[in-house]
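*Asks:* Here's a sequence, model it:
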Amino acid sequence: MNPAKRLEIFTRFRNANPHPTTELEYTTPFELLIAVLLSAQSTDVGVNKATRRLYPVANTPQAILDLGLDELKTYISTIGLYNNKAKNVIATCEILVNQYGGEVPRSREALEALPGVGRKTANVVLNTAFGEPTMAVDTHIFRAANRTRIAPGKNVDEVEMKLLKFVPKDFLHDAHHWLILHGRYTCVARTPKCWNCIINDLCEYKDKTPAPKDA
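*Replies:* Predicted coordinates:
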C-alpha cells in the first residue's frame, strides 16, 4: 500500500470520527489501567459493567487494597478469568502504593513490570491516559491492518512496528482507536461489512463482501 492511500484512509477515519477514544469508562489513569487489565479476553461492555460498581467504592490503589482480594472478586466476578485478574490487580496496587506513591508511572518499562500488564496494556495507558503516540495492537487491529494491507504482519509486534512506521505522523495519536473501532464494527472477523465501509475503495482486501439483499 502506498503512502498516499494510507493518508487518505486516515483522513477519512478522522473526518468520520475527529476525537476517538477508548470504549472503556474511566476518569483517571489508574481507572484506565485497571479497566484495561481487566479487559483481557473480555469485552469492554462487560468490564464497564463491573467497574461501574467497583469504582464508586474503590478507585485508587489504596482503596482497592483496603477492599481486599475476596471483596474485589465480588465486584469483578462477571468478568472472565476474574480470579487471576483480581490477584494481578491487588499485586499491581501494592506496587503502585509502595513504589510510586499511588500514581500510575508514565514509562513503558515501569508499566510492563506491573503484574498482568503486557505491552498492549502499557500502550493503551501511554496513549489514552498520557497522550503518547503508541500503537496497542489487539485482535481487531491485527485483523484490520492485515486485511486492508495498511500494515500487514505475521504477529502483533510486527504489525505494531509497521503501523508506527507507516501511519502518517499527524494521525498517529488517534490511529489505534480508529483501527480498533474499524475492526470491531466494520472489518469484523467472519464477514466484514465491506459494503458499509468508508475505506472500501482504498482497502486492498481482495474478497470484499457484497451487500446482503436486505441491506
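
*Asks:* hey, let's count contacts and neighbours off CA atoms from now on
*Replies:* OK.

*Asks:* quick one, helices of this structure?
*Replies:* 3-16, 29-38, 44-54, 61-67, 69-76, 82-100, 108-112, 119-124, 139-148, 156-166, 172-185 (DSSP state H).

*Asks:* Of all the ones you listed, which one is nearest P212?
*Replies:* Evaluated over these, closeness to P212 peaks at helix 172-185, with 16.3 Å, by CA to CA.

*Asks:* dump the residue contacts of the nearest residue to L114 once chain neighbours are set aside.
*Replies:* Distances taken as CA to CA, 6 or more residues apart in numbering place T92 nearest to L114, at 5.5 Å, with adjacent residues excluded. Counting by CA atoms under 8 Å, 6 or more residues apart in numbering, T92 touches 114-116.

*Asks:* how near is the nearest residue to F130 once chain neighbours are set aside to F30?
*Replies:* If the residues on either side of it in the chain are set aside, F130 comes closest to R106, at 7.3 Å by CA to CA, 6+ apart. Distance, R106 to F30, by CA to CA, to the nearest Å: 11 Å.

*Asks:* And L37, by the same measure?
*Replies:* L37 is 11 Å from F30, by CA to CA.

*Asks:* Those two: which is more packed in?
*Replies:* The neighbour count for L37 versus F30, taken as other CA atoms under 10 Å, is higher for L37 (24 against 21).

*Asks:* run this one through as well so I can compare:
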Amino acid sequence: MAQQKVKRLPDADVEAIFGAFAAAEPEPKGELDYVNPFTLLVAVVLSAQATDAGVNKATKLLFQLADTPKKMVALGPAEIEDKIKTIGLFRNKAKNVFALSQQLIERFDSKVPESREALETLPGVGRKTANVVLNIAFKQPTIAVDTHLFRVANRTGLAPGDNPLKVEQGLLKIVPDQYLLHAHHWLILHGRYICKARKPDCWRCIISEWCRFEPKTPAPKGS
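*Replies:* Sure thing, here's the model as predicted:
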C-alpha cells in the first residue's frame, strides 16, 4: 500500500498519541533476546532483513557459546556462520559479527561504545542499529527508524518524511521529552502488529482518532 502524503499532526494530537501509548504499555520492550550490550549489538546486526523470532532462534545457542567479543572471536567465522545459517544473508553477517568483535577488543577494550559515532565505525553497524543499541542498552532517547516506524510516522502524520533520517529528525523534534525514551518501541510495535503494511487494523487501533490515515479499515464482519 502506498504511503499517503499527509500534513504533520498538531502538537496536541502528538501528545495525545504518546499518552495513549504510555497508558496502554508503560514499559515497551524490544523483541530481540540478548544478555548484555554485546549480544544486543550482535542480535541487532543479525536482524537486518530478518525477523526477530528468526534471529532469536539462531542466537540462542550462539550466545550460550559466545557472549563476549573474545569468545566470539575464538569461535571463528566458520562456526559463527554455522550457528546463524538459518538467517538471511548469514555469510556476510557472520563476517561482520567476527570483525566487529575483533574491533571491540582492539579499539574499545571489549566494551560496546556508548556513542553513535563510535558504533557506526563497526562492521555491519549503521545508524538504525546504533540507535537501537543506544536506546536499549544505554537508555539514551534515540529513535531507530525501521520500515514499521517509517510507515507509522508517515501514515499518521506524526513525522512525514521521504527517508528514515527525516522521519527520525522529525520525531525527535515533536515527541514530548517524557515519552522519548520509549517512542521508537511504541511506534515499531504498533507498525508490526496494528498499522500493518497491506491492511492496517484501524478498528482496533488506540490512536485512530488522531491518525490522518484514510480511509480507516473497518472491523471484519462478525468480529
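
*Asks:* returning to that earlier point: okay if I get the contacts of T92 of the first structure as JSON lines plus neighbour count and distance to N88 of the first structure?
*Replies:* Formatted as JSON lines, those follow (neighbours: other CA atoms under 10 Å; distance: CA to CA, whole Å):
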{"residue": "L114", "neighbour count": "19", "distance to N88 of the first structure": "8"}
{"residue": "P115", "neighbour count": "17", "distance to N88 of the first structure": "5"}
{"residue": "G116", "neighbour count": "21", "distance to N88 of the first structure": "5"}
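
*Asks:* Looking at these, spot the one nearest P20 of the first structure.
*Replies:* G116 (25.8 Å).

*Asks:* Which residue is the nearest non-sequential neighbour of whichever residue in the second structure pairs up with the closest one?
*Replies:* Alignment note: G116 of the first structure maps to G124 in the second structure; criterion TM-score structural alignment. For G124 of the second structure, ignoring the flanking residues on the chain, the nearest one in space by CA to CA, 6+ apart is N96 at 5.5 Å.

*Asks:* sorry, back to before: who are the contact partners of the match of G116 of the first structure?
*Replies:* So, once contact is read as CA under 8 Å, 6+ apart, G124 of the second structure ends up touching 45, 93, 96-97, 100.

*Asks:* so who does the equivalent of T59 of the second structure over in the first structure touch?
*Replies:* Under the alignment (TM-score structural alignment), T59 of the second structure pairs with T51 of the first structure. Shown in contact with T51 of the first structure (CA under 8 Å, 6+ apart): 25, 35, 75-76.

*Asks:* Now the two most distant members of those.
*Replies:* E25 and Y75 (15.6 Å).

*Asks:* With distance to F130 of the first structure as added columns, please give the helices of the first structure in JSON lines.
*Replies:* Shown next, in JSON lines, are the helices of the first structure (distance: least, CA to CA, whole Å):
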{"stretch": "helix 3-16", "distance to F130 of the first structure": "20"}
{"stretch": "helix 29-38", "distance to F130 of the first structure": "8"}
{"stretch": "helix 44-54", "distance to F130 of the first structure": "20"}
{"stretch": "helix 61-67", "distance to F130 of the first structure": "18"}
{"stretch": "helix 69-76", "distance to F130 of the first structure": "26"}
{"stretch": "helix 82-100", "distance to F130 of the first structure": "16"}
{"stretch": "helix 108-112", "distance to F130 of the first structure": "11"}
{"stretch": "helix 119-124", "distance to F130 of the first structure": "9"}
{"stretch": "helix 139-148", "distance to F130 of the first structure": "21"}
{"stretch": "helix 156-166", "distance to F130 of the first structure": "17"}
{"stretch": "helix 172-185", "distance to F130 of the first structure": "11"}
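
*Asks:* Out of those helices, flag the one nearest P192 of the first structure.
*Replies:* It's helix 172-185; of the helices of the first structure, that one is closest to P192 of the first structure (CA to CA) at 8.7 Å.

*Asks:* What residues in the second structure pair up with that closest one?
*Replies:* Going by TM-score structural alignment: helix 172-185 of the first structure matches residues 180-193.

*Asks:* Off-centre distance for that stretch?
*Replies:* Mean-position distance between stretch 180-193 of the second structure and its chain equals 8 Å (CA atoms, centre = their mean, to the nearest Å).
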